[in-house]
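Chemist: Here's a sequence, model it:
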Amino acid sequence: MGSIRETEEKARYVQRSVVKTEKNMHELRSCLQGYLRNQERLRRKSLKLATVLKGYSECEEKNLKGVLANVSQKLAELQQFRDMADVRVDCLSAEPLKLYSMICSNLKGQIRLRESAIEKEQRKQIQLDKVMIKESGNRTKVSQSQLELAGATNDVQLATAALLTDIRRFEETKRTDMRIVLGEFLFTEISYHAKAIELLTEAHNNLHSTPLEEDLQDLQFVWGHSPTTPTTPYSALPSP
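Modeler: Below you'll find the predicted structure:
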């Protein structure tokens, strides 16, 4: 009796595990796809910013023009890496999770087969009980009913053993897949952000190392030889 109870507890665990995994994998894939859609929107905004900066640079003197063009170039280059990163995440992290719909469906099919085998065993047991009550003297019929019950019981045992073997393989595969899926996602994000730091640092250094004040010499014709006075950047002016 204890063995039967233990087997049924295992079967219930299998069913809960399959249902939860199917739900969680679906939610994880949907979340990754939403993440990629948001990244694509951000990528388009960044490319628009790069385009605006490029257009602005065409209206300025050489040093400011160069700085603006450089920032534009770095932003555009970074978005190429973002696009490649998103494709990688989609292929190696999001798409593999789609397989779990089929995997879990197959396991639920096995669970149903085992349940059908149990129902058959119960019917055969009821049938044997009736024969033993009504026709206990009919040895042929009793033997036939006993054989049918034994066959049904064997089917349940085989279905249970197969299900437990498959769920063990399922749990092992799930852990391997999660390590691969999340590992690829994290590696891709690390690589992208490392490239982002590299490119944005280059743009930042170029911005602060370029002598923008030299452009004023090219604008000398505007104010001629009028005396100049120190100016305060607009960003430093007090609020009204």
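Chemist: rest of the way, CA atoms for contacts and neighbours
Modeler: OK.
Chemist: Please identify the buried residues of the helix or strand containing Gly66?
Modeler: Secondary structure assigned from DSSP states H and E places Gly66 in helix 62-89. Buried residues in helix 62-89, defined by neighbour count with 16 or more other Cα atoms under 10 Å: 63-79, 81-83, 85-86, 89.
Chemist: Let's compare: structure for the following, please.
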Amino acid sequence: MTTVFSRDTQLKTMEATLSNAEKYMGQFCTLLAAYTRKTAKLRDKADMLVRQLHDFACTGDAEMSICLKNLAEDLAMVQDYRQAQVERLETRVVAPLKTYGDTVKAKRADLKTFSADRKRELKELQKLEVMRLKNPADRQGISQAEVSVQKATSYANRSTQQMEDIITDFQRHKLEDIKRIFSDFIMVEMLFHAKAVEVYTHTFKNMETMDIDKDLQVFRNRIQLSEALLENTTSTAGMLQYPGLNPPPLRQVRYPSPTPSTLKMAPEQPRQVCYPSPTPSTLRIQPRQSLSRSLLGQREIEDEEEEEDEEEEERYNSEDDLGDPRAIRRSYAAEYVRNQRQK
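Modeler: Predicted coordinates for the structure are as follows:
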């Protein structure tokens, strides 16, 4: 009977082990899956920000345009790293945790077999005790009952050994999975943040080189009237104020009215249809592609145009921007692609 009670304690410990694994590994799976989905949503919002930054950069002057385009390219590159982060979280963290549902179900089935053997042994023991109390003189019946108890105990011992091995193996794999899964989780996060810090450091330094005064001077020149136009306006106003100083009116020359034979019909121009620009409510996010590659493709076209005027640019840099680190500025993404091509 002592062995039976010890098996009851053993069974409760095994059931508690499986219940805890099912509960907490399931909660970890749910939370980390939600974490991965939130990261993917953050990636999508950042992609929208990249598009808006690039569009807004095209509307500004040189300094703002350069810095914001570089920022858009670097931010798109960070989102490529975030995409890799999402994929790694799904494959290395969430996927292994999903398997614990089926694993626990299989172990519970083995535990039911062990519980059935334990109950059969307990039943045979109770049957033997009852027979000894009611018919102590029935030696044949008692001997048969003892044989049945021995068989049930044999099955229970075998089942107990198998179950101990199964639960021990399950516990070992669980501990190894916990160590590996959360180590991978930390590694994935460190890789992303390390790359993001590297890119953002370059981008921050690039943004610091933005010369606001240059763009402001260009803007002032655009909105202010020129001195010649001001003098012309002043002289015109003086003539209107003193009529005696006005010059004589010019003689009007009359031209003959056109006749049907002299009229020439100009070819009709195709009418241009202007479509309204898309608003945020009409924008739809397409399946994600690498924004950094598309932006870098546009930048490569611009680079080809710059290479055609390379001699003029070098002469301009040597005369006006000698020693100025802001003369040529590139995004981290552009520098990365250039270094990879050189390798």
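Chemist: can you name the farthest residue from the center of the first structure?
Modeler: Taking Cα atoms, centre = their mean as the measure, the residue most remote from the mean C-alpha position of the first structure is Gly137, 65.6 Å away.
Chemist: Give me the mean distance between the helix or strand Ile178 of the second structure falls within and the first structure.
Modeler: In this structure, Ile178 of the second structure is located in helix 139-208 according to DSSP H and E. On superposition with the first structure, the average gap between helix 139-208 of the second structure and its aligned counterparts reaches 1.2 Å (mean Cα distance after the TM-score superposition for the first structure).
Chemist: That helix: what's the following helix or strand?
Modeler: On the C-terminal side of helix 139-208 of the second structure, the closest following helix or strand by DSSP H and E is helix 212-223.
Chemist: all helices for the stretch 201-343 of the second structure, in order.
Modeler: With DSSP state H, counting those that start in this stretch applied, the stretch 201-343 of the second structure shows helices at 212-223, 227-241, 291-308, 310-319, 332-342, listed in chain order.
Chemist: Of those, which is nearest Asp8 of the second structure?
Modeler: helix 291-308 (61.2 Å; Cα to Cα).
Chemist: Show me how far the closest one is from its chain's centre.
Modeler: Taking Cα atoms, centre = their mean, to the nearest Å, one finds helix 291-308 of the second structure lying 24 Å from the centre of the chain it belongs to.
Chemist: So which bit of the first structure is that helix matched to?
Modeler: Counting by TM-score structural alignment, helix 291-308 of the second structure lines up with no residues of the first structure.
Chemist: got the buried residues for that helix?
Modeler: Across helix 291-308 of the second structure, burial judged by 16+ other Cα under 10 Å covers 291-293, 295-296, 299.
Chemist: just checking, what packs against it?
Modeler: helix 62-88, helix 332-342 (3 or more Cα pairs under 8 Å, 6 or more residues apart in numbering; DSSP states H and E).
Chemist: hmm, back to that, the helix holding Gly66 of the first structure vs the second structure, average offset?
Modeler: Superposed on the second structure, helix 62-89 of the first structure shows a mean distance of 0.8 Å to its aligned residues (mean Cα distance after the TM-score superposition for the first structure).
Chemist: Counting by contacts, list what the helix or strand following that helix packs against.
Modeler: Going down the chain from helix 62-89 of the first structure, the next helix or strand is helix 95-97, by DSSP H and E. Using 3+ Cα pairs under 8 Å, 6+ apart as the contact criterion, the secondary-structure elements in contact with helix 95-97 of the first structure are helix 2-57.
Chemist: average distance between the helix it packs on and the second structure?
Modeler: Taken over the aligned residues, the distance from helix 2-57 of the first structure to the second structure averages 1.3 Å (mean Cα distance after the TM-score superposition for the first structure).
Chemist: Kindly calculate the angle that that helix makes with helix 62-89.
Modeler: Between the axis of helix 2-57 of the first structure and that of helix 62-89 there is an angle of 160 degrees, by axes from the mean of the first three to the mean of the last three Cα atoms, to 10 degrees.
Chemist: got the angle between helix 2-57 of the first structure and helix 139-209?
Modeler: Counting by the same axes, to 10 degrees, helix 2-57 of the first structure points 20 degrees away from the direction of helix 139-209.
Chemist: Helix 2-57 of the first structure packs against which elements?
Modeler: Applying 3+ Cα pairs under 8 Å, 6+ apart, one finds that helix 2-57 of the first structure contacts helix 62-89, helix 95-97, helix 99-134, helix 139-209.
Chemist: ranking these by burial, who's on top?
Modeler: When you average the neighbours per residue for each of these (mean count of other Cα atoms under 10 Å), helix 62-89 leads with a mean of 20.
Chemist: Now do that helix: distance to the chain's middle.
Modeler: Centroid separation between helix 62-89 of the first structure and its chain, computed with Cα atoms, centre = their mean, is 26 Å.
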